[in-house]
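# Got a predicted structure here, sequence first:
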Amino acid sequence: MLAARALAPFAGRVLLVERDALPAGPEPRKGVPQARHVHQLWSGGARALEQLLPGVTGRLLAAGGTRMAVPTDMVALSPHGWFRRWGESAFLLRSSRDLLEAVVRRDVLADGRVTAVDRTEVLGLTGSRAAVTGVRLRGPDGAERTLGAGLVVDATGRGSRAPRWLAALGLPAPRRREVSSGVAYASRLFRAPGGAAEGFPVVNVQADPRGGRPGCGGVLMPVEDGRWMVTLFGSRGGEPSPEAGDFLRYAREELRHPVIAELLAGAEPLSDVAFTRTTANRRHYYERMPAWPENFAVLGDAVCALNPVYGHGMTVAAQTALAVRDLIRRRGWGSAGLARHIQRTVGRTVRTAWDLAVGSDVFYPQATETGPTLRERVTAAYVGRLMYTATGNGRIARRVTDVTSLERGAQALLAPSVLLAAAVGPLKPALDGPPLTGRERRAAGLP
C-alpha cells in the first residue's frame, strides 16, 4: 500500500494487485497471519508514514491507536538488566496490525490514482532479462490475462517469488543470507483489568541469546478497545506451546522474569493461541546482481524479512517506500536505470535493521551453518556493552533508542562520546525489578 502511494505522483495510475479479499475495516485476512501477534511502528517508520500520508497519525489515534513515549512508557528487561524509564527520546505507534492496515488502506485508496484489484494472483513477469513489460494475472474466476506496466513492484512480503520470476527471464539467482534463531511465537488477546485499560506501558522481557541456551521472552502490548495483546516466544528447545492451557505457565516459568504472568493473572483471555514458526531473518541482495531488468523493483519484506521480535518490519517497509519516492523525485520517472537505482536505495535503507537483527540472532544455536563471523562477534560485544551502559546512563539510553527506533543509523553509536561512555559503564546502580509505578501496579491488581 505504501509503495503504491509512493509511486502515484509519478505514474499517474497505480494498480494494486492483492491475492486476498480486502476487508472494509480492521478485520483479519488470510494473507497476513502475523497480524495475530504483537505489532509496533517505531518512530522512524511513523515519520516516514506521515510523509507519505500526511495526517495519518492523527487518524490512527482517532481510530483507537495510541502513541507511546520510549523509553518512558516501556518496562523492559534486557539481557543486561532492567532499563530505566528515562524521558522520551523516541516513540511507538501501537495498535493491532488490522487497525493500522485499515487506516492506511483507506488513506491510500482515497487517492484516485490508486486502484486495488483483490482476489487476484500474480503468476509471473512478462518481458526479457533486459526489461520487464508487465505481469501475468489470474483472477477470481480462474481466467488468466496479461497486464502491461511501466514499472512492476514486488511488495509481496516474506513469500515473494521474485527469485523464481527472475530465473524465468534468464537471470541468475541473487545472493541470499538467512539467519534463523528458530524462534516460535505464541500470542493471545486479553481484556485488560479495568484500571489498566488506559495508559498502561508496554512490558517487554527480552530473550538472551548468549550462553548456548534457548532464549525465551515475551511482550505485553496494550492495543485498542482496552485489550492487551501478548506474544511469548522461544528459540529451539525452548519454544512456547500452541496450547492455551500452557500460556500462563510458560510466561511464569520460562521467561527471565515472571512479570508478564503476574499481570495476566488479573486479565481475561479473549482468544485462542495464535502460533507461528515463520521468523527467520532473510536477505536477498538484489542490488549486487550483475544484471537487473529495467522496470522491475522489489521492496519491503520481499527484500529483507526480519525476525518479528524486533518490531522493525513495518518501519522498514515505510522507510523503503519513502526512499523510493524521494529517489524518483531526484532522478525522474522513466529515467534510464531507474529500477537498478531503486534496488540500491532499498539495499541501503534496510541495512541498519538487518544488522541489528542478525547481530543478535546469529548467536542462537544453529542460527547459521558457520556461526557468527569475527566482525559480528566484535560488534555484538560492543553493542552488549552499550546496552549494559544504557541501563544506568540516560544519555546512552537515548542514543541507543535513536538507533533501535530506526531514526538514526548505527554509525550514531560510534561517536567518541559514546565510545567513552561505554568504557565507563552505567552511572546508576542496577534496578532489582520491573520499574512499574505504584499506580500501574494497583491498576493491574499487583501488590
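Noted; the coordinates are in hand. Keep in mind the model is a prediction, meaning the values are calculated, not measured.

# hey, let's count contacts and neighbours off CA atoms from now on
Will do.

# which residue packs closest to residue 60, ignoring adjacent ones?
Distances taken as C-alpha to C-alpha, 6 or more residues apart in numbering put residue 103 closest to residue 60, at 6.2 Å, once the chain neighbours are dropped.

# quick one: which helix or strand includes the one you found?
helix 97-109 (DSSP states H and E).

# Which residue ranges of the stretch 301-447 of the chain form strands?
Along the stretch 301-447 of the chain, counting by DSSP state E, counting those that start in this stretch, strands occupy 304-305.

# Now for residue 381, how many residues are close by?
Counted with other C-alpha atoms under 10 Å, residues neighbouring residue 381 total 13.

# And residue 176, by the same measure?
Around residue 176 there are 12 residues (other C-alpha under 10 Å).

# Which residue comes closest to it once chain neighbours are left out?
residue 284 (4.6 Å).

# is it true that the one you found touches residue 304?
Yes. With contact defined as C-alpha atoms under 8 Å, residue 284 counts as touching residue 304 (6.5 Å).

# more crowded one of the two?
Neighbours per residue (other C-alpha under 10 Å) separate residue 284 from residue 304, with residue 304 holding more: 27 against 22.

# let's bring in a second model and compare:
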Amino acid sequence: MAPYESDDNTNEELRTGRRKAARYVVPVAVVGLAAATIGLVPAFAGSGDPDLPEITAEQLIEKIAASDVQQLSGTVKVSTNLGLPDLGGLESSLAPGGGGGAGGSEDEGSSADPSTKLMELASGTHTLRVAADGPDKHKVSLLDDAAEYSLIHNGDEVWAYDSASNEAFHMKDASGAAEDKGKEEEAPKDVPTTPKEMADEALKAVDDTTSVKVDGTAQVAGRDAYRLVIKPKQSGSTVGQITIAVDSKTGMPLKFTLTPASGGAAVVDAGFTKVDFSKPDASTFDFSPPKGAKVTEGDEAKAEEQARPKAEEDLGQGLEGFEGLKTIGEGWTTIARFDTGGEGIPSEAGAAGGFLDSLGTKVSGKFGSGTVFSTRLVNALITDDGQVYAGAVTKDALVKAANAAK
C-alpha cells in the first residue's frame, strides 16, 4: 500500500481527531502503575503485509477515536532499551519503598505496592497478560520466570499481589464517587501500559510540527492492521518516528513502536502477541489474598510514606524548591528549564558527585560549563550554577538553549 502523507491543510482535522482519540480510556487501563512502559520488540513480526482498502491518516486517526473495545484478553510483550547505565540494582533501592518484599524490613513498604513494583518495567523485556470487561474490570499480570505480579481492578476494589513475596496491596477505587463529589480522592492515575494508551499520548503531539501518514499494513497477533507513522518535522529531536499498528476492524492500536533519531533498536515498542475480543470469564477478576499473605491497605501505605526518614523528606523539599519551571521551544523540541536553587555537580563534590559526574559528558559554552546526562530518548544538561535543561532533544540543542538563555 502506498503511503498517504498529511499536509498543512489537514492539520486541523488531525488535531480534532487527536482530541477525540485522547478522550477514550483504554479498556485495559492499569490502575496505579507508576512506571513508564516502553520497550524493544521486533517490529511487526507476522505472516506478511495484508491487502487492505486504502485509508488516509485523517480517517485512521478518526478510526482510533471511534474505537470502543470494551472486552478483550491477551498477551502484551514490553521491553525497554533507553541506554541507561547499569547501576547494579541502585535504581530499585532508590525507588519509594525500595528494598521491600521478601526479607525486607517492616518499614520498607509493601513489595506489592503498584507505585514501586512495576518500576521493573523501566528496563529489560517483560510479558504482560491483560484482560478487560468494561470500564471497571481490568487485570494486568506481570509474568516472571518463577513468579507473577497481578493488578486487579474489579468495581471499586483494587488489589495487587506479588507471589514472590506473598504480599498483597489493597485500596478502594473511589473514582466514581470522586467525580460525583467533585473531589480528587481516587486511585492513582494510569500511565501508558498498552499500545492504545501509548497511541493516545502520541496523538496529543500531532500539530504543525508533525508529519503523519499511513505507511502500509502489517499483521499483529494474527490481525490485519494499518501502520500509522508519526514523525517530527523539526530537527534536533531525539525521536525518529512513532509507528502505531491499528486494527483494521476495531480501530484499536495493537502495537506501538518508538525509534530514536540516532537509529538502531527501538526505544519504545509494546505490542500484543495474542489478543481475543470476546468477553473474559467473570472469575478472571476475582481475587482473595492467599493464606498467610501480608496485606497492606492503601491508607497504611500512606502512613508509612509519611513516616519515612527525614532524608527523604528533605529531598522532597529540595525538589519543591526548584524555581520557575519554564519551557523553551515548541513541539518535539520543547525543552524544560528550571533552577535547582543550588550548584550543579562540581567534581570536588566528593565521591557521590564524582560518580554522577562520571555518568555524564562535560560541555561548555556562553552559559559556562555543565554536564549532560544522556539516554537514547531524553537528555538533560545540569550547569555548574544549578540550571537544568531537559527534553527529548540532542545534546547540541540543550547547549544552544542554555547559551540563548544567557
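It's in. All values reported here derive from a predicted model rather than from experimental measurement.

# tm score of chain vs chain?
Scored against TM-score structural alignment, normalised by the length of structure 2, the superposed chains reach a TM-score of 0.24; 170 aligned residues with a C-alpha RMSD of 7.3 Å.

# still on that earlier bit, immediately after the helix holding residue 103 of structure 1, which helix or strand?
strand 114-117.

# helices and strands around that following strand, which ones?
helix 2-11, strand 14-17, helix 97-109 (3 or more C-alpha pairs under 8 Å, 6 or more residues apart in numbering; DSSP states H and E).

# For the next helix or strand after that strand, which helices and strands make contact with it?
Using DSSP H and E, the next helix or strand after strand 114-117 of structure 1 towards the C-terminus is strand 121-127. Packing partners of strand 121-127 of structure 1 (3+ C-alpha pairs under 8 Å, 6+ apart): strand 132-138, helix 162-168.

# and the ones you listed as CSV, adding mean neighbour count?
Below are those laid out as CSV (neighbours: other C-alpha atoms under 10 Å):
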stretch, mean neighbour count
strand 132-138, 18
helix 162-168, 17
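
# The ones you listed into JSON lines, with extra columns for distance to residue 60 of structure 1?
Shown next, in JSON lines, are those (distance: least, C-alpha to C-alpha, whole Å):
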{"stretch": "strand 132-138", "distance to residue 60 of structure 1": "33"}
{"stretch": "helix 162-168", "distance to residue 60 of structure 1": "32"}
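
# For residue 78 of structure 1, which of those is the nearest?
helix 162-168 (36.9 Å; C-alpha to C-alpha).

# Next up, the contacts around the closest residue to residue 160 of structure 2 other than its chain neighbours.
Excluding its sequence neighbours, the residue lying closest to residue 160 of structure 2 (C-alpha to C-alpha, 6+ apart) is residue 151, at 4.3 Å. Residues near residue 151 of structure 2 by C-alpha atoms under 8 Å, 6 or more residues apart in numbering: 30-31, 114, 139-141, 158-161.

# Swap in 7 Å and give it another go.
139-141, 159-161 (C-alpha atoms under 7 Å, 6 or more residues apart in numbering).

# Then residue 136 of structure 1?
Taking C-alpha under 7 Å, 6+ apart as the contact definition, residue 136 of structure 1 lies against 122-126, 145-147.

# how about a cut-off of 10 Å?
Applying C-alpha atoms under 10 Å, 6 or more residues apart in numbering, we find residue 136 of structure 1 in contact with 121-126, 144-148.

# Could you turn the buried ones of those into a PyMOL selection?
Buried subset of these, written as a PyMOL selection, criterion 16 or more other C-alpha atoms under 10 Å:
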select buried, resi 121+122+124+125+126+146
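
# ok, of the contacts of residue 136 of structure 1, which one's closest to residue 230 of structure 1?
Distances from residue 230 of structure 1 to the contacts of residue 136 of structure 1, taken by C-alpha to C-alpha, are shortest for residue 121, at 32.8 Å.

# In this structure that closest one contacts residue 137, no?
Yes. Residue 121 of structure 1 is within contact range of residue 137, at 5.6 Å (criterion: C-alpha atoms under 10 Å).

# intersection of neighbour lists for those two?
In contact with both residue 121 of structure 1 and residue 137: 17, 144, using C-alpha under 10 Å, 6+ apart.

# sorry, back to before: quick one: which of the helices and strands packed on strand 121-127 of structure 1 is nearest residue 320 of structure 1?
Judging these by C-alpha to C-alpha, what sits closest to residue 320 of structure 1 is helix 162-168, at 17.3 Å.

# list the helices and strands the very next helix or strand once past that closest one packs on?
Beyond helix 162-168 of structure 1 in the direction of the C-terminus, DSSP H and E gives the next helix or strand as strand 176-179. Applying 3 or more C-alpha pairs under 10 Å, 6 or more residues apart in numbering; DSSP states H and E, we find strand 176-179 of structure 1 packed against strand 281-284, strand 304-305, helix 351-361.

# Which one, of the ones you listed, ends up nearest to residue 261 of structure 1?
helix 351-361 (25.0 Å).

# just so I know, which of the helices and strands packed on strand 114-117 of structure 1 lies nearest residue 319 of structure 1?
Residue 319 of structure 1 lies closest to helix 2-11 among those, at 9.5 Å (C-alpha to C-alpha).

# before we move on, back to that, which one of the contacts of residue 151 of structure 2 is nearest residue 124 of structure 2?
Looking across the contacts of residue 151 of structure 2 and measuring by C-alpha to C-alpha, the closest to residue 124 of structure 2 is residue 141, at 16.2 Å.

# Can you tell me the closest non-neighbouring residue to the closest one?
Here the residue nearest residue 141 of structure 2, using C-alpha to C-alpha, 6+ apart, is residue 150, at 4.1 Å.

# If you count neighbours, what's buried in the helix or strand harbouring the one you found?
In the assignment (DSSP H and E), residue 150 of structure 2 maps to strand 148-154. Buried residues in strand 148-154 of structure 2, counted by 16+ other C-alpha under 10 Å: 149-154.

# Dump these into TSV; add distance to residue 17 of structure 2 as well.
Converted to TSV, the buried residues of strand 148-154 of structure 2 look like this (distance: C-alpha to C-alpha, whole Å):
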residue	distance to residue 17 of structure 2
149	36
150	34
151	31
152	31
153	29
154	31
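
# that older thread, right, so the helices and strands packed on strand 176-179 of structure 1: which one is the most enclosed?
Burial of those is given as mean neighbour count (mean count of other C-alpha atoms under 10 Å); strand 304-305 ranks first at a mean of 26.

# Which parts of the stretch 101-250 of structure 2 are strands?
Using DSSP E, counting those that start in this stretch, strands in the stretch 101-250 of structure 2 cover 124-133, 137-143, 148-154, 157-162, 167-172, 210-220, 223-232, 239-247.

# Distance to residue 312 of structure 2 for these - can I get that in CSV?
Converted to CSV, the strands of the stretch 101-250 of structure 2 look like this (distance: least, C-alpha to C-alpha, whole Å):
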stretch, distance to residue 312 of structure 2
strand 124-133, 28
strand 137-143, 29
strand 148-154, 27
strand 157-162, 25
strand 167-172, 23
strand 210-220, 40
strand 223-232, 39
strand 239-247, 34
